[in-house]
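**Q** predicted model and sequence below, questions to follow.
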Amino acid sequence: MTVIANHVAENVFGTLGAICWSVQLLPQVWKSWRRKDTAGLSSAMLLIWFLGGIWLGAYCVLKDLAIPLIVQPQCFCALSAIAYAQTLVYDKRKSTTYAVSVTAIAFLFAGGLEAAWIFGARAAEARGSNGVTTAAGVLSAVLIAAGLLPQLYEVYKYKAVIGVSLVFLGVDAIGGVFSTLSLVFSAGEFDTLACCSYAIVVLFELLIFALYFLLNPSHLRRMEARRLSDEEALAGVTINSTSAMSEITKPEEGLKRGRSITVRGPEMGMGWMDEAVSAVEVPEVKRPTSAERRDESAERRRMNRLEKVELQ
């Protein structure tokens, strides 16, 4: 009776974990598509997760884990490839055709590598060696855990957690907890490698959650201060003309000082302005070089990305 109860718990938690880990990247894909920008989301993390999903899928098949745990890595691998394709379009400015082609090739590569690894491992097991199977489990655990390191670097670079869907992180962490519980209630031998793979992901994602609440408020204050500074910098010479009484006594001095001038009353005429403008020496405008224009364009794109922070 205990074995049956454990088997039921294993499948229930395994199913819940598989559902979460099969769809956890969908909120991220949706957010990137809606914003048309992936600034702050690490493409390296998605690529490493794609590779880790290949070996995790092979390992789950070789260890004959619960069916939901076998299905989950396949969905995880596919969504990682799709999310990576979005970074090619929105961040690296590649064409949609290029991104779709890369994704299709990645799917073929993943399927071929996983199948080859499974057949190779089973052939090795037939000769009494479990090294290939163990290697798949180690590679998947290392890659999935290491994949979050580039995302932590993105947090360090922007001094905030931006571009990453908090819904994605939450679903991913919950999926890791359910998958770990599925292993705990397994009637067979406890799988330490799979458990480490799930637990490390949960810990890293809890760290990113903590950094979000620690860093993002100050980041928003910096962005607001920068916006106000830009508005002040745009303030220039303004000339307001109305039909009220004249209030200017020496408009020429106002122009020379570069201050705001208010002209009230058509009776003032505009002859004095022609004389004042002609007396001001206009400096020669230096045309920026192509390198300077490229640097300015890159900086403008970087700052625009920072301004697209969205609180979840």
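**A** Sure, I can see it.

**Q** going by C-alpha atoms from here, please, whenever you check contacts or count neighbours.
**A** Will do.

**Q** distance between the host helix or strand of Ser182 and the chain's centre?
**A** Per DSSP states H and E: Ser182 is located in helix 166-184. What separates the centre of helix 166-184 from the centre of its chain is 20 Å, taken as CA atoms, centre = their mean, to the nearest Å.

**Q** A further structure is provided below for comparison with the first:
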Amino acid sequence: MDIPVAENVLGTLGAVCWSVQLLPQIIINYKRHNTEGLQGSMMLLWAAAGVPLGVYNIVEEFNIALRIQPQILTTLSLVTWAQCLYYGKGFSIAKCISAVVPLLLVLGGIEAGLIFALKEAKSRGLEWPFILMAVLSAALLAAGVLRHYWDIYVHRTVRGISFFFVGIDAAGDLFSLVSVVFGPALDVLGMVIYGTELVLWLGIFICGGIFNFAPWLRERSRKTESPQEVDSVMLHPMPSSTSVFRTVSGNVVERRGRRFAGGSENTD
């Protein structure tokens, strides 16, 4: 079966975006040495979502890029979850590895078993297993993003998550969605999987504009304040999602945490 060039190109772009989507978040976590605001449960939900998504994409014979895409999602999600354990809960590196590696192996084993099971179901003409995999994929991906909606509702800011990461992830969803549209046959369930998460990420962007960018822009436009006061404006008592919107109070929280952990701090 010939797969259209457009499907391959768009699927590859989607896979590339999903390959690097969590890297900006991982780098930000490392640089600031905390995962405040980042939901560890979101990472676990995404890691789990990679299983039914991988099964669906492989058995439905999507292009190669979309078949490996879920495996990358699961792996990077577990790496980010390990950061949540290390920075957020104080786990040692050994404990993080002992938590992540067995879980990765279990998820991989479950996916392999389900692939064989769904291939058998496909040969018998059964449709409900595919519907189940698609629903599970969409539900787990959506649940992961929805954890941030609750955090936004509680704290009235988009905190702990990189907007660059959100943009890459949303682009990956968009490219993957269009790739499914250009496939040999229109796969409605595949469109639902990627379309659901895309809509939720767009909502995160809107919340970021309302709660993060708009207040920052208003403060920057105040002509009566000195430049030093403008740069030191407090938008929220917690560190926000990007270095552009980091606040003084957030830095104070981090400095206090480092004092507590190390006993002293070099203020130079």
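**A** Everything's here; your move. In this text the structure is predicted, and so the values were computed from the model without any measurement.

**Q** the biggest helix by length in structure 2: which residues count as buried?
**A** The longest helix of structure 2 (DSSP state H) is helix 93-123. For helix 93-123 of structure 2, burial by neighbour count (16 or more other CA atoms under 10 Å) applies to 96, 99, 103-104, 107-108, 111, 114-115, 118-119, 122.

**Q** quick revisit: with structure 2 overlaid, how far apart is the helix holding Ser182 of structure 1 on average?
**A** Its matched residues in structure 2 lie on average 0.8 Å from helix 166-184 of structure 1 after superposition (mean CA distance after the TM-score superposition for structure 1).

**Q** packing partners of the helix or strand just after that helix?
**A** Under the assignment DSSP H and E, the closest C-terminal helix or strand after helix 166-184 of structure 1 is helix 192-233. Other helices and strands packing on helix 192-233 of structure 1, by 3 or more CA pairs under 8 Å, 6 or more residues apart in numbering; DSSP states H and E, are helix 131-146, helix 148-158, helix 166-184.

**Q** buried deepest among these, which one?
**A** helix 166-184 (a mean of 22; mean count of other CA atoms under 10 Å).

**Q** just the angle for it relative to helix 192-233, thanks.
**A** Relative orientation of helix 166-184 of structure 1 versus helix 192-233 (axes from the mean of the first three to the mean of the last three CA atoms, to 10 degrees): 170 degrees.

**Q** which part of structure 2 matches helix 166-184 of structure 1?
**A** Aligned by TM-score structural alignment, helix 166-184 of structure 1 falls on residues 163-181 of structure 2.

**Q** residue nearest the centroid of structure 1?
**A** Leu41 (1.7 Å; CA atoms, centre = their mean).

**Q** circling back to that earlier point, of the helices and strands packed on helix 192-233 of structure 1, which approaches Ser95 of structure 1 most closely?
**A** Of all these, it is helix 148-158 that lies closest to Ser95 of structure 1, at 23.9 Å by CA to CA.

**Q** with structure 2 overlaid, report how far that closest one is off on average.
**A** Its matched residues in structure 2 lie on average 1.4 Å from helix 148-158 of structure 1 after superposition (mean CA distance after the TM-score superposition for structure 1).

**Q** before we move on, the earlier item: pipe the helices and strands packed on helix 192-233 of structure 1 into CSV and attach distance to Ala279 of structure 1 per row.
**A** Output for these, formatted as CSV (distance: least, CA to CA, whole Å):
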stretch, distance to Ala279 of structure 1
helix 131-146, 66
helix 148-158, 48
helix 166-184, 60
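
**Q** for these, which one sits closest to Ser290 of structure 1?
**A** For Ser290 of structure 1, the closest of those is helix 148-158, at 27.0 Å, according to CA to CA.

**Q** any idea how far Trp216 of structure 2 is from the corresponding residue of structure 2 for Leu214 of structure 1?
**A** Matched by TM-score structural alignment, Leu214 of structure 1 corresponds to Ile210 in structure 2. The spacing between Ile210 of structure 2 and Trp216 of structure 2, counted by CA to CA, to the nearest Å, is 10 Å.

**Q** okay, the longest helix of structure 2 sits on what stretch of structure 1?
**A** Using TM-score structural alignment, helix 93-123 of structure 2 lines up with residues 96-126 of structure 1.
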